[in-house]
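Engineer: Can you look at this prediction? I've put the sequence above it.
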Amino acid sequence: MLLLVLELAGTAVFAASGALAAVRARLDVFGVVVLGMTTALGGGVIRDVLLDVSPPTTLRDWRYLLVPAITSLAVFWYHPQVARLRRAVLLADAAGLGLFTTAGTTTALALGAPVYTACLIGMTTGIGGGALRDVLLREIPMVLRKEIYALAALAGAAVVALGDRLQLPAGPVSVVGSALVITIRVLALWRRWHAPVARGLDG
């Protein structure tokens, strides 16, 4: 039940992020819903493909489709109000990253994946939807730019995997892992932390 709640919450948050990006790109209502759902569900679908779960979980439970669809429509109709909440949207995106990463790692571990594989799958679950969103909008995916994004997800996934190895309660460990991802992401935005990029490219 906890895993379902985490995934649905993350789905709603990422759907809002994708839908808002679609509105800014001046897509129509269908495009907004498609991009919102792709952002919300893309990471989970990639996770299930990597774990050989067929059909993917998001295509077997109507709630995974309904939540991002409704969220995307809400953003389409109320996007001026949502756009004014820029900081809230960034915080929500950080929360979605944390929730999806821990949920993906937990799922991978439950299906018997090795620790290092579970960490990578958890990270991919967190960043996959956003990467697909950026590709569809013909942008360089944020995860490939200098922002601290994937590293935050990997840190949270490592916490969940470590907790599993130590046989700690899954619920509190997931909360701690999500909190770590959110904290790193928010601090990176606040302090303007960036991963290094190659120098000497201006000439």
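Structural biologist: Yep, it's here. Just so it is clear, the structure is predicted and the values come from calculations on it, not from any experiment.

Engineer: From now on I want contacts and neighbour counts done on CA atoms only, so please keep to that.
Structural biologist: OK.

Engineer: For stretch 166-183, give me every contacting residue.
Structural biologist: For stretch 166-183, contacts defined as C-alpha atoms under 8 Å, 6 or more residues apart in numbering pick out 2, 91, 94-95, 97-99, 101-103, 152-153, 155-160, 163-164.

Engineer: putting a second one here so we can go through both:
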Amino acid sequence: MTTAEALDYASVFVFGLTGGLAASRAQLDPVGFLFLAVITAVGGGTARDVILDRQPVFWVGEPANILVACAAGLICFVWAPRLESRRRALDWLDAVALASAVGAGITAARWEGAGVIVTVLMGVMTGCLGGILRDVVCNEQPMVLRRGELYVTAAAAGAAAGAATMELGGGIGPASILCGLVAFGLRAGSLRFGWRLPEYRSRPPRS
């Protein structure tokens, strides 16, 4: 199993868990759990592979990814009611999923020979799109749009760190690890310590 495949499986499982937690918050039936787990788990990677023209798309070539996502959804169907705060669990699991998915995105882009800019963008897309689909389907404000929170910023910083490492001659493995640490560290800091970006503040028009 390659580094890219391992990262895809890891991100699929953890993002599947976040989809299951979102389904529990929406009080869906088991099929709803499976649906949300799968679209959350494979959404970002699917868009990445289509744009990079990778054949086949990762979960078509490795259908076990769908089974992993379904297993994550069913785990949440049993486990989620025991959680004291599903919102907080969702936030932290999503941070882990973001870190692993961004690493999977830059690794896949590098294998396809993409340049630095495309590699960073593929990392951000792989990390963010699945969560956006999950939140939109559940009629919740997407995490990427929460005011001031570090989400896309965390993904972009992690992807940039990983891409720069590979560009400077570092291996894919160390680059993926650094990418994940940077992305998770910034996202965790935002959740735990309230790290924020400056917010836009409108001013009254000049008379």
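Structural biologist: Perfect, thanks for sending it. Model, not experiment: these values are computed from the prediction.

Engineer: Which elements pack onto the helix ranked longest in structure 1?
Structural biologist: Longest helix in structure 1, counting residues (DSSP state H): helix 86-110. Here helix 86-110 of structure 1 touches helix 2-24, helix 29-50, helix 115-136, helix 150-165, helix 170-191, going by 3 or more C-alpha pairs under 8 Å, 6 or more residues apart in numbering; DSSP states H and E.

Engineer: Adding mean neighbour count and distance to Pro80 of structure 1, write those out as JSON lines.
Structural biologist: As requested, those are exported to JSON lines (neighbours: other C-alpha atoms under 10 Å; distance: least, C-alpha to C-alpha, whole Å):
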{"stretch": "helix 2-24", "mean neighbour count": "24", "distance to Pro80 of structure 1": "10"}
{"stretch": "helix 29-50", "mean neighbour count": "24", "distance to Pro80 of structure 1": "14"}
{"stretch": "helix 115-136", "mean neighbour count": "24", "distance to Pro80 of structure 1": "20"}
{"stretch": "helix 150-165", "mean neighbour count": "23", "distance to Pro80 of structure 1": "29"}
{"stretch": "helix 170-191", "mean neighbour count": "19", "distance to Pro80 of structure 1": "23"}
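
Engineer: Out of these, which is closest to Val67 of structure 1?
Structural biologist: Of all these, helix 2-24 sits nearest to Val67 of structure 1, with 6.0 Å by C-alpha to C-alpha.

Engineer: Mean distance between the closest one and structure 2 after superposition?
Structural biologist: Its aligned residues in structure 2 lie a mean 1.2 Å from helix 2-24 of structure 1 after superposition (mean C-alpha distance after the TM-score superposition for structure 1).

Engineer: Give the other helices and strands that that helix contacts.
Structural biologist: Packing contacts for helix 2-24 of structure 1, counted by 3+ C-alpha pairs under 8 Å, 6+ apart, involve helix 29-50, helix 62-77, helix 79-83, helix 86-110, helix 115-136.

Engineer: again, only using 7 Å
Structural biologist: For helix 2-24 of structure 1, the packing partners by 3 or more C-alpha pairs under 7 Å, 6 or more residues apart in numbering; DSSP states H and E come out as helix 29-50, helix 62-77, helix 86-110.
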